[in-house]
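# from the sequence below, what's the structure:
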Amino acid sequence: MNILIAPDSFKESLSAMEISIAIEKGIKTVNPSIDTLNIPLADGGEGTIEAIIDATQGNTFTVNTVDALGRKTLAKYGITGDNKTAIIELASASGIDKIKKQELDPSNASTYGTGILIKYAIQKGIREFIICLGGSATNDGGTGLLKALGFKFKDKQGNLINEGGLSLKNLYEIDDSETLEELKDCQFNIACDVTNPFVGSKGASTIFGPQKGASPCLVQELDHALNHFANIIQKKYHVRVHDIEGAGAAGGTSGGLYGCLNAQIYSGFDLIASTLNLNKILSDNNIDLIITGEGQLDSQTENGKVISGISHLGDSYHIPTIALVGGIQNISETLYKRGLIAVFSIVNQPMSLSKSMDFAADLITKQTEQVMRLYLSKL
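Reported below is the predicted structural model:
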């Protein structure tokens, strides 16, 4: 029997690789002769660097940059084992988790630090990029990132506008005459796990602004500023980003890169699956069962998350999928129609969230053992 172990990370608890190892341990406890293949996954959010680097035997680099408020910090990026593609997680430099709650400031927060990571990779000779946009503290439409690559954003008087999303209301001109020469040879692929447009009632500012510290009044101002930025992009590049699906990711960073760098926007899982060549893995290894998982199964799971993506991909090869999760809020019937046969919570007794996170590896192993006993008994 061949089992593919392909989970996402459990946020703030275990990496996808650590989960894979815990699942494998549970499988081998029941039957050591079962062949397992570990492919840790991600959906473009936290843990994507680690998942791709582990799968491709790549390297991770930690460098000096700045956080979303312009303060010095360390952040990491990855380069795949073939030395062709850089994986940049916006959250590594410009993430909301790097800022205290009382410091959140979407008016002035900037993606500049993420642009510095891209610049480092370009200087290493990399020309292909996967940009992962989950967990940002910003609402600047990616202008900070673009500034680090040589773009200049000017007001009507020709002065450079300030960092942050609110200053975009003063934007008059995008000057790309002094951008990095290497950009013309670069391909930017955006791993996006949301479908929100750039602006409007479901746009970046309206949906994600409040969690980044924006009041209702500021949300409206930020949305107007991004709309103005979108108008300038359309005037400059003849590209309309206002209502592009996924353009609202990371405070509009997705739309800004789409408009100014001709970046391509993909479902996070689909992009990672393509990068890791999951179709070939499934077709070449006679996989009988897939075991996946993520920290929380909820209403968002069916929208491009790992459980949904790997179940659907496995179903195309007639391979069933079982999911292990930390918590279950909602299970969509759509998941069962796309190849998922069952979901199991790893929690085996009443316990706090912090305790379940502390003992997650052991809980995963024990639940995997029970799942395998039940599954094998039905064969």
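
# could you use CA atoms for every contact and neighbour count after this?
OK.

# so what's the residue lying closest to residue 193 once chain neighbours are set aside up against?
Nearest non-adjacent residue to residue 193, counting by Cα to Cα, 6 or more residues apart in numbering: residue 268, 5.3 Å away. By Cα atoms under 8 Å, 6 or more residues apart in numbering, the contact set of residue 268 is 42-45, 132, 190-193, 304-305.

# and residue 268, how far is that from residue 71?
With distances taken as Cα to Cα, to the nearest Å, residue 268 is found 29 Å from residue 71.

# sec struct for residue 188, please.
Per DSSP: H, G, I helix; E, B strand; the rest coil, the local secondary structure of residue 188 is strand.

# count the neighbours of it for me.
Close neighbours of residue 188, defined as other Cα atoms under 10 Å, add up to 20.

# what do you get for residue 176?
Other residues close to residue 176 by other Cα under 10 Å number 15.

# contacting residues for it?
Per Cα under 8 Å, 6+ apart, neighbours of residue 176: 150-152.

# of those residues, which is the most crowded?
residue 152 (21 neighbours).

# now do the same contact list for it.
Taking Cα under 8 Å, 6+ apart, we find residue 152 in contact with 160, 174-176.

# got a quick PyMOL command for the buried subset of the residues you listed?
Buried members of the contacts of residue 152 can be picked out in PyMOL with the line below, counting by 16 or more other Cα atoms under 10 Å:
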select buried, resi 160+174
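
# okay, the contacts of residue 152 in TSV with secondary structure next?
Below are these laid out as TSV (three-state DSSP):
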residue	secondary structure
160	strand
174	strand
175	strand
176	coil
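
# put together a markdown table for the contacts of residue 152, with distance to residue 225 on each row.
Shown next, in a markdown table, are the contacts of residue 152 (distance: Cα to Cα, whole Å):
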| residue | distance to residue 225 |
| --- | --- |
| 160 | 16 |
| 174 | 15 |
| 175 | 18 |
| 176 | 20 |
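
# please give the structure of this sequence too, so both can be compared:
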Amino acid sequence: MKFVIAPDSFKGGLTAKEAAEVIADGIKRVYPDAEYVLVPMADGGEGTVQSLIDATNGRKVTARVHNPLNKLVTAEYGLLGNSKTAVIEMAAASGLQFVDENTANPLITTTYGTGELVKDALNHGVEKIIIGIGGSATVDGGAGLAQALGARLLDADNREIGLGGGALKDLAQIDFTHLDSRLKKVTIQVASDVTNPLTGKDGAAAVFGPQKGADEKMVDMLDKNLHHYAQKIVECGGADVEEIAGAGAAGGLGAGLVAFTGAIMKRGVELVIEATQLRKKAIGADYVFTGEGGIDFQTKFGKTPYGVAQATKKVAPDAPVIVLAGNIGKGVDELYSSTAIDAIFATPEGAKPLKQALIDAPADIARTAENVARLIKASS
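Below is the predicted model of the structure:
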């Protein structure tokens, strides 16, 4: 019997690798001699680097980069087991954790450090870079990233403009000629489920600006600046990124990555499925276990359990997909109607405060997995 175990992290409790291990431990109490394939998963958000490192026997790399306030910090990213693929969470360099209510200011915060992480990955000779772009503190359209990678963003006096979304109003021309030439030799994929355009009522400034410290006046200014920026990109020979789906992700970093690196936008969970070779590993599976901290109707919009179910059903259509979750929310019936997910089980044993539930998570998840395995055995 072959069990494929491919969960996301249980946030606050277990990493994806730890969750996979405790699920396997529970099933082994019933099927000690079965084949177990553990594939830690993620959906492109927080924890993606760790999950892909764990799934591919990769390693972490550290680099000194500039945070959103242009101060030097140490940030981490991952090199996968083949050493040819880097996985970067932009928040590691440009995330909200670097600002507080007093310093959050998207007029000055920059993605320069994310560009430095990309450059460091290029220095390691990678052929592919996966970038997760959630949790940013910026609304600069990826201009800082472009500057770190060699693009020259110039004002009317042919001087470099400043950093941050506020400086984009001064942009007169963009010189692409000094962009790092190695970008042409790598594939860059952006893990994001955000479909917002760069500008307008659904754009980066209007939707995400307030989360990063922008008041109403700032939002209007940033939106105008991003529109100006997008026009200058086109005028200076770049791609038209203003209206593409996902351009507004991470304060417009999606637009900058497409315009300056030729990046391709993809669903985060699909990128992780490809990087971990989940489909290949699931061939011949008898049962698939997945899960994460919470599951509800939104899970079908790119979350890990739904992505795992869809991917594994393509190669092992008769293998039931079983989801374990710390909390089951509203609308899970919609997941059953997809025919991809076969059963959903809550893992906490009894009602308990959240703090205690997190402490008990390893034992509770293992026990739930064991109980499901006992049901499988009784039914076979």
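
# can you give me the strands in the stretch 251-379 of structure 1?
Along the stretch 251-379 of structure 1, counting by DSSP state E, counting those that start in this stretch, strands occupy 264-267, 289-297, 321-328, 340-345.

# which residue packs closest to residue 137 of structure 1, ignoring adjacent ones?
Take residue 137 of structure 1 and drop its neighbours on the chain: the residue closest to it by Cα to Cα, 6+ apart is residue 96, 4.1 Å away.

# so what's the one you found up against?
104, 135-138, 212.

# among the residues you listed, who's most crowded?
So for the contacts of residue 96 of structure 1 (other Cα under 10 Å), the most neighbours sit at residue 138, 35 neighbours.

# so it sits right up against residue 112, yeah?
No. Checked against Cα atoms under 8 Å, the pair residue 138 of structure 1 and residue 112 is beyond contact range at 10.1 Å.

# name the residues contacting each of those two.
Jointly contacting residue 138 of structure 1 and residue 112 under the rule Cα under 8 Å, 6+ apart are 68, 94.

# which one of the strands of the stretch 251-379 of structure 1 lies nearest to residue 379 of structure 1?
Checking the strands of the stretch 251-379 of structure 1 against residue 379 of structure 1 by Cα to Cα gives strand 289-297 as the closest, at 11.9 Å.

# for that closest one, grab the matching residue range in structure 2.
Mapped onto structure 2 using TM-score structural alignment, strand 289-297 of structure 1 covers residues 287-295.

# show the contacting residues for the residue nearest in space to the middle of structure 2.
By Cα atoms, centre = their mean, structure 2 has its centre lying nearest to residue 44, at 2.1 Å. Going by Cα under 8 Å, 6+ apart, residue 44 of structure 2 touches 132-134, 191-192, 267-269, 271-272.

# from those residues, which land in helices?
Judged by DSSP state H, the subset of these located in helices is 268-269, 271-272.

# want to throw those residues into TSV with distance to residue 220 of structure 2?
Converted to TSV, these look like this (distance: Cα to Cα, whole Å):
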residue	distance to residue 220 of structure 2
268	30
269	33
271	34
272	36
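
# pick out whichever of the residues you listed sits closest to residue 38 of structure 2.
Closest to residue 38 of structure 2, out of all of those and judged by Cα to Cα, is residue 272, at 14.0 Å.

# wait, the closest one touches residue 54, no?
No. Assessed by Cα under 8 Å, residue 272 of structure 2 is found out of contact with residue 54, at 11.9 Å.

# of those two, who's got more company?
Set residue 272 of structure 2 next to residue 54 and count neighbours by other Cα under 10 Å: residue 272 wins out with 27 against 22.

# okay, that one and residue 229 of structure 2: tell me how far apart.
For residue 272 of structure 2 relative to residue 229 of structure 2 (Cα to Cα), the value is 32 Å.

# likewise for residue 158 of structure 2?
In this view, residue 158 of structure 2 and residue 229 of structure 2 are 16 Å apart by Cα to Cα.

# can you check residue 212 of structure 2 too?
20 Å.

# so residue 61 of structure 2, which state does it fall into?
Secondary structure, three-state DSSP: residue 61 of structure 2 is strand.

# what sits against it?
Residue 61 of structure 2 neighbours (Cα under 8 Å, 6+ apart): 76-79.

# show me the strands in the stretch 1-150 of structure 1, by range?
Ranges of strands within the stretch 1-150 of structure 1 are 2-5, 35-38, 59-66, 72-79, 85-89, 128-132, based on DSSP E, counting those that start in this stretch.

# and of those, who's closest to residue 333 of structure 1?
Nearest of these (Cα to Cα): strand 2-5, 22.9 Å.

# can you list the residues that contact that closest one?
Here strand 2-5 of structure 1 makes contact (Cα under 8 Å, 6+ apart) with 20, 23-24, 34-40, 285-292.

# can you count the residues close to residue 291 of structure 1?
Neighbour count for residue 291 of structure 1, taken as other Cα under 10 Å: 25.

# is it in contact with residue 6, as I believe?
Yes. At 6.1 Å, residue 291 of structure 1 counts as touching residue 6 under the criterion of Cα under 8 Å.

# mind listing the helices for the stretch 1-150 of structure 2?
Taking DSSP state H, counting those that start in this stretch as the test, the helices found in the stretch 1-150 of structure 2 are 16-28, 48-56, 91-94, 112-123, 143-148.

# save those helices as JSON lines, and put in distance to residue 64 of structure 2 too.
Shown next, in JSON lines, are the helices of the stretch 1-150 of structure 2 (distance: least, Cα to Cα, whole Å):
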{"stretch": "helix 16-28", "distance to residue 64 of structure 2": "27"}
{"stretch": "helix 48-56", "distance to residue 64 of structure 2": "18"}
{"stretch": "helix 91-94", "distance to residue 64 of structure 2": "9"}
{"stretch": "helix 112-123", "distance to residue 64 of structure 2": "8"}
{"stretch": "helix 143-148", "distance to residue 64 of structure 2": "13"}
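
# re earlier: now for the strands of the stretch 1-150 of structure 1, which one comes closest to residue 348 of structure 1?
Within the strands of the stretch 1-150 of structure 1, the stretch nearest residue 348 of structure 1 is strand 2-5; the backing value is 21.2 Å (Cα to Cα).

# what's the spacing between residue 136 of structure 1 and residue 95 of structure 1?
As defined by Cα to Cα, residue 136 of structure 1 lies at a distance of 4 Å from residue 95 of structure 1.

# ignore what I typed, I meant residue 79 of structure 1.
20 Å.
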